[in-house]
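Undergrad: The following block contains a protein sequence and its predicted model.
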Amino acid sequence: MGIRAILSKPIANFVVSKQKKWASDPSGTQQKVFKYLIDKAKHTAFGRDHDFAGIKSYEDFKKRVPVRDYEELKSYIEKVVDGQPDILWPDKPLYFAKTSGTTSGIKYIPISKESIPYHISGARDALLNYVYNTGKSIFLDGKLIFLSGSPEMEMKNGIHVGRLSGIVNHHVPGYLRTNQKPSYQTNCIEDWEEKLDTIIEETIDQRMTLISGIPPWVQMYFDRITARTGKKIKDIFPDFSLFVYGGVNFEPYKAKLFESIGKKIDSIETYPASEGFIAFQDQQDSNQLLLLLNSGIFYEFIPADEYFNENPTRLNINEVQLGVNYALIMNTNAGLWGYSIGDMIKFVSKDPYRIIVTGRIKHFISAFGEHVIGEEVEKALKFAVSKHPETEVIEFTVAPQVTPKEGLPYHQWFIEFNKFPNDINAFREDLDAEMVRLNTYYDDLISGNILRKLEITPMKKGAFIDYMKSIGKLGGQNKLPRLANDRKIADQIEQFKQV
């Protein structure tokens, strides 16, 4: 056992003991974060505009600070991008994480000197929790690969601008840099397919023990290795023992990924965002994510069914209930206030507070009032696959077909199969039946002959990769939306269907 593996165990004990301390006092922990944020920002332009000096409680805060998304906070962010100090947070941010929004075009999310350490410690603590809970640490002595965006950055009015994964890459602890893959030069390659081929060259003969990335892009990496060698990943990387992922629900990719590996291995789910590191899976026997209440973020929660109301209910950590979908609202130590990140979460534990991510608040289908969300389509697909275990799904997305050439409207499922169900009509029936069970509004529309049963459009192999390539979003941190309330994506991906 190497020095990294040996030292990680006492460090893991220390980190988890601190974690248990703040987790045992969730209300006090969040109150300290709240007070710190308000005190720190009261002399900023935003703090003066919203009378932070007069805020003594969370109730005061809600009266002064409305919930906003990026577009609604943009007038402040543009001043920060222009190089003005003390707008949303004292001084200027260290970085802007550059992302592409669905409605706002390019977004510039500020990262401050106070917030960047939490982006790093979140990922570190996810690994240390794994070490603490399993006793396994030898993976730290092998090569670790992080499939991410380019670490190259540009300057904008004296502030570094780059992708979140690239920014974080600059802060990987020194003790891990010597066994990190790919090389900096390879990570800077912009073309994803060229980058992937170069990564394979750098890693195929290495002792890889940990692989991290968004599941569909890791799958692409595995597929290319297998195409080149004719072997399962376990035979190329026999010491590969831990997969770390985030950004999407793992379930739709799980069977295919483990089939490519050739054995089941441990995995850790993380919940990082440009706005802050929110949660990670802290137990191997559960997919629940520990909400990080001590990471410079004061959280608010809006019941999802109230989100689009003029005055929705806003709750703090003390007021949430188990099993309810909430829109996640963040107030951060980088200067985002009442900020709607666009995600929906559900609490599954209060001791400590653990969550699951259930979808995007604006990614839904409600063409007829059914309000189908990401959690429901993923659960329904998982159910259908369990009923037809020969089936393997690579990727999918769902959209409404409101004006079919004939018959009633329906939900159109675009599915790329690695292995087709033996009876696709029976698969479709089971998928639709589970959607009916999961969503009472959908059930009413089907039984009331307003919608007909869903239709499956099988996609050709590599269809979604080809689609992402066609829109310039192949690889990195880019993700395909699970569902949409319009046909913008659906009409584009039709060209990639099986004929």
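TA: Nice, thanks for sending it over. Quick caveat, the model's predicted, so the values are computed rather than measured. Residues are numbered from 1 along each chain as shown.
Undergrad: C-alpha only now, for contacts and for neighbours.
TA: OK.
Undergrad: The longest helix belonging to the chain packs against which elements?
TA: Counting residues, the longest helix found in the chain (DSSP state H) is helix 3-23. Helices and strands touching helix 3-23, as assessed by 3 or more C-alpha pairs under 8 Å, 6 or more residues apart in numbering; DSSP states H and E, comprise helix 116-134.
Undergrad: Which strands and helices lie in contact with the helix it packs on?
TA: In terms of contacts (3+ C-alpha pairs under 8 Å, 6+ apart), helix 116-134 is packed against helix 3-23, strand 266-273, strand 276-281.
Undergrad: Second structure for comparison follows:
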Amino acid sequence: MSLKSLGAKVFAKQIQRKIKQWSSNPEDTQMKVFQQIIAKGKYTSFGKNHNFPRIKTYREFADNVPIRDYEELKPYVERMLAGEESVLWPGRPLYYAKTSGTTSGVKYIPITKDSMPTHIEAARNAILCYIAETGNASFVDGKMIFLQGSPEMQDKKGVKLGRLSGIVAHYVPAYLQKNRLPSWETNCIEDWETKVDAIIEETRNENMTVISGIPSWVQMYFERLQKKTGKKVGELFPNFDLFIYGGVNFEPYRAKFENLIGRKVDSIELFPASEGFFAFQDNQDEKGMLLQLNSGIFYEFVKADEFFDADSARLTIGEVQIGVNYVMIVSTTAGLWAYNIGDTIQFTSLMPYRVVVSGRIKHYISAFGEHVIAKEVEEAMQQAILETGTRISEFTVAPQINPEGDELPYHEWFVEFEKEPQDMEQFISILDKAMQKQNSYYFDLIEGKILQPLKIRKVPQEKFQHYMKSEGKLGGQNKLPRLSNDRKIADKLQKLIKTD
């Protein structure tokens, strides 16, 4: 055992004990965070506009600070972009994380001197919790790859601007610098396909032990690696034993990953975003990720099915329940106040508080009142995959409201198969029954002959990649929406399919 791996084990146990201290006192931990951010927020323009100097309790905060999304917070951000200080948080941000919004176009999320360390510590602690639990620290001696955006920065009135993954690249600890791949030059390549090819050349002969990134883009790297070398990823990298991912549910990709690798590897799920690093998987045997209650983020939750009601209740951590779909609202040391990040979550445990990401509040299907969410389609797909031995590369779902002829409407699943089911009708039946079991509204619509069972449209290989490229969203942190309430994605995919 190397000194580095031994040191990692000792440090991991220390961090694990600290995490248990705050996670076993969730409400007190959150109240301390609340008091700390209010104390600083009262010196800002936002705080003065929302009576922060007089706020003593959470309820007073909720009465004075309405829930906002980026579009509603944008006037404050624009003042910051123009160079004004102490608008949302004292002083000026360290960075703006540039990200694409579904309704707001480009978003500029502030990252401050107070919030930046929480991103780094949470990522570090995810790995340390894995080491403390499993005792496996040998991977720290090998090479690690993080598929991410370019670390190059622009300037906005003296504040650096870049993608979150590129910003984080500047904070890789010194003791990991020699282990990190790809090179700085390769990481700066903007074209994703060119970048992946360069990464392959840099990594194919290295002792890769950790690989990290959004599953769909790591999958692309694995596929091209296998095509280039003629070997399974696990054969090429015999010491590769840890996959770290975030952004999307890994389960629909798991079977294909295991086929590409040639064996199973451990994995750690993360829940990072430009607005904050919210959760990470702290236990290999537990479903869900540990919510970061001690990271400068104060959480509120609103039931998703009540979110658009005028009198929807705002709940704190002590008021949530397991299995309910909540919109997650955050107030942070970056100056986001009662901010709707757009994600929906469900709690899988309340001691400690663990969550799964169930979807996006704006990404759902409810063309007929069924309100299907991402978690439901992902779990249905996973069940069909497991029961039929199928492997998929990607999928998305959309409603077909106006089918041809006298057909009933239906949900159309666009699926790129890596290994098709032997019996497609059986696969569809399993998928549809799993959807009916999870969603009572969908069940009623099928039973009432309002909808017919779902249909699958097979998508040829790489057509999803072609779609993302046509949208300027190939690679990096971009993710394909799992489902949509309209036909925008579906119609573009259909055109790509017809040109095949």
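TA: Right, received. Where do you want to start? It should be emphasised that the depicted structure is a prediction, and the values quoted were computed from it without experimental measurement.
Undergrad: Mind checking the TM-score on these two?
TA: Once superposed, the chains reach a TM-score of 0.99 (TM-score structural alignment, normalised by the length of the first structure), with 498 aligned residues with a C-alpha RMSD of 0.9 Å.
Undergrad: returning to what we had before: hmm, who's touching the helix or strand just after the longest helix of the first structure?
TA: Per DSSP states H and E, helix 3-23 of the first structure leads on to helix 26-41 as the next helix or strand towards the C-terminus. Contact with helix 26-41 of the first structure is made by 22-23, 47, 52-53, 55, 88-90, 293-294, 296-299, 317-318, 331-333, 335, 353, as judged by C-alpha atoms under 8 Å, 6 or more residues apart in numbering.
Undergrad: Of those, which count as buried by neighbour count?
TA: Neighbour-count burial within those applies to 22-23, 47, 52, 55, 88-90, 293-294, 296-299, 317, 331-333, 335, 353; the criterion is 16 or more other C-alpha atoms under 10 Å.
Undergrad: Keep only those of those that are in strands.
TA: 297-299, 331-332, 353 (DSSP state E).
Undergrad: Now the two most distant members of these.
TA: Thr332 and Tyr353 (18.8 Å; C-alpha to C-alpha).
Undergrad: Count the neighbours of Met220 of the second structure for me.
TA: Neighbourhood size, Met220 of the second structure [other C-alpha atoms under 10 Å]: 17.
Undergrad: can you pull the buried residues of the one helix or strand it maps to?
TA: Take DSSP H and E as the rule and Met220 of the second structure turns out to sit in helix 215-229. For helix 215-229 of the second structure, a neighbour-count test (16+ other C-alpha under 10 Å) marks 215-226 as buried.
Undergrad: so how far does it sit from its counterpart in the first structure?
TA: Superposed on the first structure, helix 215-229 of the second structure shows a mean distance to its aligned partners of 0.7 Å (mean C-alpha distance after the TM-score superposition for the first structure).
Undergrad: average distance between the helix or strand that that helix is followed by and the first structure?
TA: Going down the chain from helix 215-229 of the second structure, the next helix or strand is helix 233-236, by DSSP H and E. After superposition onto the first structure, helix 233-236 of the second structure sits on average 0.9 Å from its aligned residues (mean C-alpha distance after the TM-score superposition for the first structure).
Undergrad: quick one: Glu194 of the first structure and Leu474 of the first structure, what's the gap?
TA: 11 Å (C-alpha to C-alpha, to the nearest Å).
Undergrad: Count the neighbours of the nearest residue to Asn294 of the second structure once chain neighbours are set aside for me.
TA: Among residues not flanking Asn294 of the second structure along the chain, Thr29 sits closest, at 6.2 Å (C-alpha to C-alpha, 6 or more residues apart in numbering). Thr29 of the second structure has 17 neighbouring residues, counting by other C-alpha under 10 Å.
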